[in-house]
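Chemist: Here is a sequence with its predicted model. Questions after.
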Amino acid sequence: MYQYTAFDTQFVKQRAAQFRDQLTRWQTGKLSEDDFRPLRLQNGWYVQRYAPMLRVAVPYGEIASRQLRVLAQIAREYDEPEAAVFKAAMEGQGKLGTTFLPTHCAHFTTRTNVQFNWIPLSKSADVMDLLASVNMHGIQTSGNCIRNTTTDALAGIAVDEIVDPRPYAELIRQWSTLHPEFAFLPRKFKIAITGAKDDRAATGWHDVGLHLVKNDAGEIGFKVFVGGGMGRTPVIGTVIREFLPWNQIMNYIEAIVRVYNEHGRRDNKYKARIKILVKSEGQQYIDDVEAEYRQILEIDGGPHTIPQAEFDRVAACFVAPKLADIADVAPEALQAQLDAQATGHVMFGRWLQRNVHPHQNPQLRAVTLSFKRPGQSPGDATSDQ
């Protein structure tokens, strides 16, 4: 996974310190609720019916064991409502008043974020400091900005992968974080990227969907979709570029978002997503993006063209780890042992069939662990788990 540099680490810690200052000024009345709201939102702090909710970013789904331990610590030490809040929440459920409201747990979302539902705002700065200690944060997990970039859960190991999407996702993350022009878009903006033949990243449902492809000459580029989305107006994204050279992707996304920022609706949040603009403008939107892209290249000089050296620096973080020598057992013998176990234990056989997937390294397998357990909401995991 990507290794934070000294600059990256300092950036996250400074952001946490900035949030602590904002929180203190709000608590002392020096910052109004209206002024504080967008600041906390762009650090991942919502205020819902009964309690705040924190959304922590896990860019393109990669997380380290040390980070999981800190998430467990936050769940254990901070994710618990005050007695009065818990009582109000229970009473508010009416007939479901006896339903257990999960505490001391984290919720893993479909867009590779982690959410906590019972942390009081008074402790929010302490939590942000704890996250920053392992290079985690909630930057742009909320608000009308470019959100967490997602990709295939099997990125880097899928057998049908054409190009590893993770280095590109990381470069987009760095480019979009605190982008000064796109901090207050008409509505939230989500990007997904895949490098596999099977689109497990569901790119067609995103504001921008990116497919890594190779042309006839073997050159790497992107097939670009725009204007996908779910919700009350489900739309599959429109292809606006069949092939874009890989090093131009951020210049092109800048053109896409810039046109949306200028023409997207701001009078009705239900019609403010880019899918509405693309649907209403059609070819005109595509023409505007191409014109903006040409200006970025010809007049601005393509400021976000990715240098090969920078790509190589980031890509070096995603090489396959060196593994210890595996016992000298023939693959056929190992498979026979598995088959025997699966035949003798029906549940294990089902698990092998449904949860174990091929890996690019034929000596390894990818395993899916489910968050669906009896008595728990799908996606929840307790601090112990």
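Modeler: Everything's here; your move.
Chemist: Please count neighbours and contacts with C-alpha atoms only from this point.
Modeler: Noted.
Chemist: Show me what the longest helix anywhere in the chain is in contact with.
Modeler: If you go by DSSP state H, the chain has its longest helix at helix 6-27. Helix 6-27 is contacted from outside by 31-33, 36, 39-40, 43, 125, 128-129, 132-133, 135-137, using Cα atoms under 8 Å, 6 or more residues apart in numbering.
Chemist: Against that first model, consider the following:
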Amino acid sequence: MYVYDKYDQHIIESRVKQFRDQTRRYLAGELSGEEFRPLRLQNGLYIQRYAPMLRVAVPYGLLSSTQVRKMAQIARNFDKGYAHISTRQNVQFNWPELEDVPDILAELSTVQMHAIQTSGNCIRNTTTDQFAGVAKDELIDPRPWCEIIRQWSTFHPEFAYLPRKFKIAVNGAVSDRAAIEVHDIGLEAVHNAAGELGFRVSVGGGLGRTPVVGSFINEFLPWQHLLTYLDAILRVYNRYGRRDNKFKARIKILVKALGPEVFAAKVEAEWAFLKDGPSTLTEAEAERVGKHFVDPGYKALPDEDAALAQLDAEHPGFARWRARNVVAHKKPGYAAVTLSLKPTGVAPGDVTDKQLDAIADLADRFSFGEVRNSHEQNIILADVEQAKLFQLWGELRENGFATPNIGLLTDIICCPGGDFCSLANAKSIPIAEAIQRRFDDLDYLFDIGEIDLNISGCMNACGHHHVGHIGILGVDKKGEEFYQVSLGGSASRDASLGKILGPSFAQDVMPDVIEKLINVYVEKRTEDERFIDTFRRIGIDPFKERVYAANN
């Protein structure tokens, strides 16, 4: 992973010192709330329903065990003993005291971490595949390119005050696990006929109040021109993006208003002034960054398929866990393991300080001292020896990480909702728990198969409900919390936005509604169909008829 040089460290420490003085002045009454607001947002600090929330940057979801232990220490000393993994692969603390935030940032700086550009109208954390660098279907490792974008975008003076927040995702594999088509900019690694590396560029994707699937405006951008082309996109957005209405200020609105072809033409015209300029990437620069992402010290190991199959037969729980939480690795004898943060009764994505310490220890002993956060709000150990999977499974069970539900109905993406967020119209966490309790039969879960169920407490869509196979949105109806259901969304390569089922539902009937939807799927599916496949084949009407007929 990338290691700070002395200049990086000096910049971060200077920012901590600066914000410490800004906080002191605010608490002393020398700065008004309105004056302090942009300063705290520049340092990842929000004011939520009951307390401040600090969002810590985790570039492309990659953490060292040392950094994870620091997260545990902060959760223990400055919060209520836990942290939350966000859908942008960051870490959030929901209960810090305002006066403690400078101390938290100082602690973070000791392990090369910060909270810069995790909020505000700037380029946010660049995200990617949680299996980056180890996936069997990978064309290139996207992490060096994410790091190049991070270094370019952090403190970029031209893009510190964009019309609205801005999100970039990079995919380097055959499968799209980075959801690039629902980002402001999505980058997909491709090779041309000559075998040269470049990027297919999507713009104008996003969720929130106006969900849009992005449009590809460049089918092959040579890697050398990555930053100049991104510069051109951002300049066009900065120039033409609306600033009079924050609900119409995202780049997706601009691309939709102009049309992708016109927007692309404006980018090309702007790029003409930038192409081959000082920001053009060189082999030396790519090598400088790339050297931080070399393979760890893999052993020459045999595949353990026969031994693992025997363990599967002897231990059905291990077999279930391996089927859902373990994926193939590019190196023989290794596997990537997802630690589920979705046991029933726990807010999806939450992890305690003791669990964080345990994760750090597990990373050191099983995965070269590294962990990853996923945008599905789970944790990954990317480099586990297959021969150690059974031992790891036992230790994960002891620490609450072995729920075999990755990709299944109870592996719910869920925003903090009305329990924390001041923007939320309704609570999200109790809905997630109620659904998990209704579907607590593992045999049935496995029979149902892969389903993405996403929950958001408001139209800001932090829970990505628009792209859930089943999406749930909290709405306010005359002061009461109700929930709108959508079907057919997907964040994968076949990206699609869900269609609203119909009128919203009261909280207490939501598990019944989900069960009826699942029953339709089970009745109508063909062999090997997932929920999304059945929905696309039969449409929304059979689901609508079942749910609303039963409620009339």
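Modeler: Yep, that arrived. Only a predicted model underlies this, so the values are computations on that prediction, with no experimental measurement involved.
Chemist: Could you look up the SS state of residue 301 of structure 1?
Modeler: Secondary structure of residue 301 of structure 1, reduced to three states by DSSP: H, G, I helix; E, B strand; the rest coil: coil.
Chemist: on that earlier part again, from the contacts of helix 6-27 of structure 1, which land in helices?
Modeler: Applying DSSP H to these, the entries found in helices are 33, 36, 39-40, 125, 128-129, 132.
Chemist: picking that back up, residue 317 of structure 1: which of the contacts of helix 6-27 of structure 1 is nearest?
Modeler: residue 135 (15.4 Å; Cα to Cα).
Chemist: measure whichever residue in structure 2 pairs up with that closest one to residue 57 of structure 2 for me?
Modeler: The equivalent of residue 135 of structure 1 in structure 2 is residue 112 (alignment by TM-score structural alignment). Using Cα to Cα, to the nearest Å, residue 112 of structure 2 is found at 10 Å from residue 57 of structure 2.
Chemist: Those two: which has the busier surroundings?
Modeler: Between residue 112 of structure 2 and residue 57, counting by other Cα atoms under 10 Å, residue 57 is the more crowded of the two (24 against 17).
Chemist: hang on, isn't the more buried one packed against residue 126?
Modeler: No. Using Cα atoms under 8 Å, residue 57 of structure 2 is not in contact with residue 126; the gap is 9.8 Å.
Chemist: Next, please give the residue ranges for the strands of the stretch 51-200 of structure 2.
Modeler: 52-56, 62-64, 82-85, 91-93, 127-128, 168-171, 185-191, 197-203 (DSSP state E, counting those that start in this stretch).
Chemist: Pick the most buried one from those strands.
Modeler: strand 127-128 (a mean of 32; mean count of other Cα atoms under 10 Å).
Chemist: which strands and helices sit next to that strand?
Modeler: Counting contacts by 3 or more Cα pairs under 8 Å, 6 or more residues apart in numbering; DSSP states H and E, strand 127-128 of structure 2 is packed against helix 143-153, strand 168-171.
Chemist: Who are the contact partners of residue 124 of structure 2?
Modeler: Per Cα under 8 Å, 6+ apart, neighbours of residue 124 of structure 2: 117-118, 165-168.
Chemist: ok, and those in structure 1?
Modeler: Here is what carries over to structure 1 from the contacts of residue 124 of structure 2, by both residues aligned by TM-score structural alignment, their matches' Cα atoms under 8 Å: 117-118, 165-168.
Chemist: quick one: the helices in the stretch 201-350 of structure 2?
Modeler: Along the stretch 201-350 of structure 2, counting by DSSP state H, counting those that start in this stretch, helices occupy 226-240, 251-258, 260-271, 283-290, 305-314, 316-325.
Chemist: so where is the fifth one in structure 1?
Modeler: In other words, helix 305-314 of structure 2. The aligned range for helix 305-314 of structure 2 in structure 1 is 335-344, by TM-score structural alignment.
Chemist: For that stretch, buried residues please.
Modeler: By neighbour count with 16 or more other Cα atoms under 10 Å, stretch 335-344 of structure 1 contains the buried residues residue 342.
Chemist: before we move on, back to that, export the ones in helices among the contacts of helix 6-27 of structure 1 to a markdown table and tack on distance to residue 164 of structure 1 and neighbour count?
Modeler: Formatted as a markdown table, these follow (distance: Cα to Cα, whole Å; neighbours: other Cα atoms under 10 Å):
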| residue | distance to residue 164 of structure 1 | neighbour count |
| --- | --- | --- |
| 33 | 43 | 11 |
| 36 | 39 | 17 |
| 39 | 34 | 19 |
| 40 | 34 | 23 |
| 125 | 36 | 19 |
| 128 | 31 | 25 |
| 129 | 32 | 21 |
| 132 | 27 | 22 |
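Chemist: what does residue 155 of structure 1 align to in structure 2?
Modeler: In structure 2, residue 155 of structure 1 lands on residue 132 (TM-score structural alignment).
Chemist: Just give the nearest non-adjacent residue to its match, would you?
Modeler: residue 141 (5.8 Å; Cα to Cα, 6 or more residues apart in numbering).
Chemist: what's the counterpart of the one you found in structure 1?
Modeler: Using TM-score structural alignment, the partner of residue 141 of structure 2 in structure 1 is residue 164.
Chemist: Residue 257 of structure 2 too?
Modeler: The alignment partner of residue 257 of structure 2 in structure 1, by TM-score structural alignment, is residue 280.
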